[in-house]
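Student: Pasting the sequence and the predicted coordinates here, then a few questions.
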Amino acid sequence: MDAIDYRIIDQLRQNARAGYGDIGDVVGLSASAVKRRVDKLVADKVIRAFTVQVDPAVDGLAVEAYVELFCRGTVAPDELRRILSTVPEVIDAGTVTGEADAIVRIRSRDIQSLEDALERVRVAPNVDHTRSAIILSRLVDRVQD
């Protein structure tokens, strides 16, 4: 990858529907040259998908929380993945350093459905307890869902 590839990716991050000609105007290439580069980035799996981001509230998922997950003993990441994949409200999760074993991001319709999802996580055999923080307002959102 070179600087132009990075600029093309930047343009696609801003608008995945941008035309090759429009991108080319920004990066200084013809539309066909941009298309060839995008095709190569896709073939090389640098670009993994083109997506649409919908406001979660439109889908009825207005409540979001970060949840620290604390396990009993040592739990393998594959076991945590198995546990968390059974809860559809879990939209993102990762193992972390520090006191918690994992950080989990949950989206739900309302507080009651958030509580229900948290309970399904808490009752998993290796989970000791959780600590939650409900998001009040989003300040920066660069994450692609």
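Tutor: Here it is on my side, so go on.
Student: drop to CA atoms for contacts and neighbour counts, all remaining ones
Tutor: OK.
Student: ok, which stretches of the chain are strands?
Tutor: Taking DSSP state E, the strands of the chain run over residues 63-71, 90-95, 102-108, 127-134.
Student: could you dump the ones you listed to CSV with mean neighbour count and distance to residue 23?
Tutor: What follows is the strands of the chain, written out as CSV (neighbours: other Cα atoms under 10 Å; distance: least, Cα to Cα, whole Å):
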stretch, mean neighbour count, distance to residue 23
strand 63-71, 20, 34
strand 90-95, 16, 31
strand 102-108, 21, 33
strand 127-134, 15, 38
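Student: can you redo those as a markdown table with distance to residue 20?
Tutor: Below are the strands of the chain laid out as a markdown table (distance: least, Cα to Cα, whole Å):
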| stretch | distance to residue 20 |
| --- | --- |
| strand 63-71 | 36 |
| strand 90-95 | 32 |
| strand 102-108 | 35 |
| strand 127-134 | 40 |
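Student: before we go on, here's another structure to hold up against the first:
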Amino acid sequence: MDHIDRQLLVLLLQDGRATYQELGRQVRLSANTVADRVRRLQAAGVIQGYRAELNLEAFGRGMQMISDIRLRDDTDRRAFEAQLAEVPQVIGAMRVTGDYDFQLRLACTDSREFETVVDRLKAELGVRQVHSRLVLHEVSLGLDRVIGS
């Protein structure tokens, strides 16, 4: 991967829908050359996909929380992971090291819905302890910082 590939990745992070022609203008290459480079980055697994970024407030889910989860000793981790897909308020999950087993990102309509989710996690999914924080706002640092290192 050379500096032009890195430039293309930064541009695609900023606008995943940019055309090969637009990208080519910015890196001073033909659209065909850019297309070849992007396909090569996809084939190598550097680019794993493209997705839309949604505004959760447009869906009435503007209340976001980060919740640290500790499972009960008898809870199967893989079963817990599979069951998370059935909880629509969970929009992200990471297995972590330290005092907790998982960190979840939740998007709820209000505190009542959040309370319902916590109760469900404990009653149905084998969660022993939940430690949550309300997300006030997100600071977007961008993955383009990683590409340059």
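Tutor: Noted; the coordinates are in hand. The shown structure was predicted, so the numbers you read here are calculated from the model rather than taken from an experiment.
Student: Superposed, what's their TM-score?
Tutor: Structural agreement between the overlaid chains, expressed as a TM-score with TM-score structural alignment, normalised by the length of structure 1, amounts to 0.86; 143 aligned residues with a Cα RMSD of 2.0 Å.
Student: picking up where we left off before, quick one: which of the strands of structure 1 is nearest residue 33 of structure 1?
Tutor: For residue 33 of structure 1, the closest of those is strand 90-95, at 35.6 Å, according to Cα to Cα.
Student: how close does the closest one sit to structure 2?
Tutor: If you overlay the two and look at strand 90-95 of structure 1, the average distance to its match in structure 2 is 0.9 Å (mean Cα distance after the TM-score superposition for structure 1).
Student: show me what contacts the residue of structure 2 most remote from its centre?
Tutor: Summary for structure 2: using Cα atoms, centre = their mean, the residue whose C-alpha lies farthest from the chain's mean C-alpha position is residue 30, with a distance of 32.3 Å. Shown here is residue 30 of structure 2, whose contacts under the criterion Cα atoms under 8 Å, 6 or more residues apart in numbering are 21, 24.
Student: picking up where we left off before, could you point out which of the strands of structure 1 sits nearest residue 25 of structure 1?
Tutor: Within these, the stretch nearest residue 25 of structure 1 is strand 90-95; the backing value is 35.8 Å (Cα to Cα).
Student: what's the closest one packed up against?
Tutor: Secondary structure elements in contact with strand 90-95 of structure 1, counted by 3 or more Cα pairs under 8 Å, 6 or more residues apart in numbering; DSSP states H and E, are helix 77-85, strand 102-108.
Student: Need the ones you listed in CSV (columns: distance to residue 116 of structure 1).
Tutor: Rendered in CSV, the data for these read as follows (distance: least, Cα to Cα, whole Å):
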stretch, distance to residue 116 of structure 1
helix 77-85, 14
strand 102-108, 9
